[in-house]
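[1] test case, fold it:
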Amino acid sequence: MDSGAREELAGQPIVASAGLLHSLATKETLIASSTMRRPRSSASARSAAGVHHHDVKESLSSSTRSPLTMTDPAPYAVAARTLVPDVGPQGQILATAITTEVCGSRSLGVAYVAMNPLLHTHAHRHSTSDIVVTVIAGTAATVYGEELQHTVVHYTGDSMFIPAGVLHAAINLSDEVVHAVETRTDPHFHDSDVELAPGLDPTVGAIAARLQAEHAAGLLCPQPGAA
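    The predicted model follows:
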């Protein structure tokens, strides 16, 4: 990519589809993918989210673990079954996997994400963190922009980069749970990085209803390059 193209893309969401990555891999191109998560704290955050998550939370976690604090980071393996999910301020179920507090990560925070059928998040932005979301099961959409005027549909294996400060919301398009991995450039995965835009929640709801109806009718197509 030339420097002009890089400047044009700077600060814009970028989408990578699983189909595109497969085609690149067949040309012996190495593909790197990202992942993410974080632990939460209060029951008030759950009620404030206004969404029902109890059924999916039980499928994410069966036990707890003690976080580690390390001065010098070392390789650290995470078993998804040991993670403890909670609800973030944006209304997503998050199970933090990698943070400074857990394993000494200096630059990245990683969490598993779950969205119950036909639900959507609140409109929000990450004030200081770039994020990458990779869908590992299900069909979802991201709407973004100051008026949420742009839409990207995600299928299993698709990834999306969202720069810090970009307003967005996530939508589960189907009657199945969507599972994803979210990576942030906040190694603490703090709630304070999430800035809500409640005035746009009615817009998110209207867009979600439309996209879910179009998906049910088979009218939504994969992004360019998708399988």
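[2] make it CA atoms for all contacts and neighbour counts henceforth
    OK.
[3] show me where the chain has its helices.
    For the chain, helices defined by DSSP state H occupy the ranges 3-9, 18-25, 43-49, 54-60, 100-103, 201-216.
[4] from one end of stretch 3-16 to the other, what's the distance?
    Distance across stretch 3-16, first residue to last, is 20 Å (CA to CA, to the nearest Å).
[5] ok, stretch 5-16 next?
    By CA to CA, the extent of stretch 5-16 from end to end equals 17 Å.
[6] picking up where we left off before, deepest of the helices of the chain, which one?
    By mean neighbour count, with neighbours taken as mean count of other CA atoms under 10 Å, helix 100-103 ranks first of these at a mean of 20.
[7] distance to L148 added to the helices of the chain, as TSV?
    Formatted as TSV, the helices of the chain follow (distance: least, CA to CA, whole Å):
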stretch	distance to L148
helix 3-9	18
helix 18-25	24
helix 43-49	19
helix 54-60	27
helix 100-103	32
helix 201-216	8
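[8] one more sequence to fold, the one below, so I can look at both together:
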Amino acid sequence: MSNMIVRERHGVDSGDGGKGFVVKGSAGYRAEQGSDYQPGISAETVGSKMIWLGIITLPAGRRTKAHVHEHHETALYMMSGEELEIWTGDQLQHCERVHPGDYIYIPAGVLHVAVNRAATPSVFVGSRSEATAQESVVMRPEMDERVP
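    Reported below is the predicted structural model:
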């Protein structure tokens, strides 16, 4: 499903016989839920076992589809944009406004939708406790209409 391009890696000696990596940025992919991902650290880019780190963008005027990440937590930091709405809860009944400089935490198993009603993209640094590009996402299309 992903058209992600594996990035060029350059080894960095960690001094203990292991090796770290410097990952060069490149094109990303559109996730099933609708946001654009540019993974830097992931299972696909460096062989990570437990963490994903990268840039997540929700283009202007777009929204994600209702979904749950069954097995991993998500942490985001909004770098730029105007205002983003994050809807959470079993019935998507909670709405919070996110602005540049704000952090978002989404526990595993929490239903959510992000809505960018602004004229500029919302850009985040994101991290997940799951390393693969395909992640443990479960789409919940029956909930999409709950968010105006």
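[9] wait, which of the helices of structure 1 is closest to V178 of structure 1?
    Proximity to V178 of structure 1 (CA to CA) singles out helix 54-60 among the helices of structure 1, at 9.7 Å.
[10] what helices and strands are in contact with the closest one?
    Applying 3 or more CA pairs under 8 Å, 6 or more residues apart in numbering; DSSP states H and E, one finds that helix 54-60 of structure 1 contacts strand 109-115.
[11] hang on, the earlier thing: of all the helices of structure 1, which lies closest to H120 of structure 1?
    Nearest to H120 of structure 1, of all the helices of structure 1, is helix 201-216, at 7.0 Å by CA to CA.
[12] returning to what we had before: show me the one of the helices of structure 1 that comes nearest T69 of structure 1.
    When these are compared by CA to CA, helix 100-103 sits nearest T69 of structure 1, at 5.4 Å.
[13] which residues in structure 2 does the closest one align to?
    Across structure 2, the stretch matching helix 100-103 of structure 1 (TM-score structural alignment) is residues 43-46.
[14] looking at the helices of structure 1, which is closest to Y144 of structure 1?
    Closest approach to Y144 of structure 1 among those (CA to CA): helix 201-216, 10.0 Å.
[15] so what's the gap between that closest one and the chain middle?
    Computed by CA atoms, centre = their mean, to the nearest Å, the chain-centroid distance of helix 201-216 of structure 1 equals 18 Å.
[16] now the match of helix 100-103 of structure 1 on structure 1. Mean distance?
    Stretch 43-46 of structure 2 differs from its equivalent in structure 1 by a mean of 2.3 Å after superposition (mean CA distance after the TM-score superposition for structure 1).
[17] contacts for that stretch, please.
    If you take CA atoms under 8 Å, 6 or more residues apart in numbering as the criterion, stretch 43-46 of structure 2 is touched by V6, R7, R9, F21, V23, P39, K49, I51, W52, A131, T132, A133.
[18] same deal with stretch 77-91 of structure 2?
    So stretch 77-91 of structure 2 is contacted by 93-104, 110-118, 120-126, 143, 146-147 (CA under 8 Å, 6+ apart).
[19] what do you get for stretch 67-75 of structure 2?
    For stretch 67-75 of structure 2, contacts defined as CA under 8 Å, 6+ apart pick out 33, 103-113, 126-130, 135-141.
[20] quick one: which of those residues sit in strands?
    Within those, residues falling in strands by DSSP state E are Y103, I104, Y105, I106, H112, V113, G126, S127, R128, V137, V138, M139.
[21] how many residues are close by the first one?
    Taking other CA atoms under 10 Å as the neighbour definition, Y103 of structure 2 ends up with a count of 15.
[22] do the same with the fifth one
    Here the count is done by other CA under 10 Å, and H112 of structure 2 has 26 residues near it.
[23] how far away is the residue mapped onto it from structure 1 from P75 of structure 1?
    Here H112 of structure 2 is matched to H168 in structure 1, going by TM-score structural alignment. Distance, H168 of structure 1 to P75 of structure 1, using CA to CA: 33 Å.
[24] next one: A16 of structure 1
    Counting by CA to CA - A16 of structure 1 and P75 of structure 1 are separated by 27 Å.
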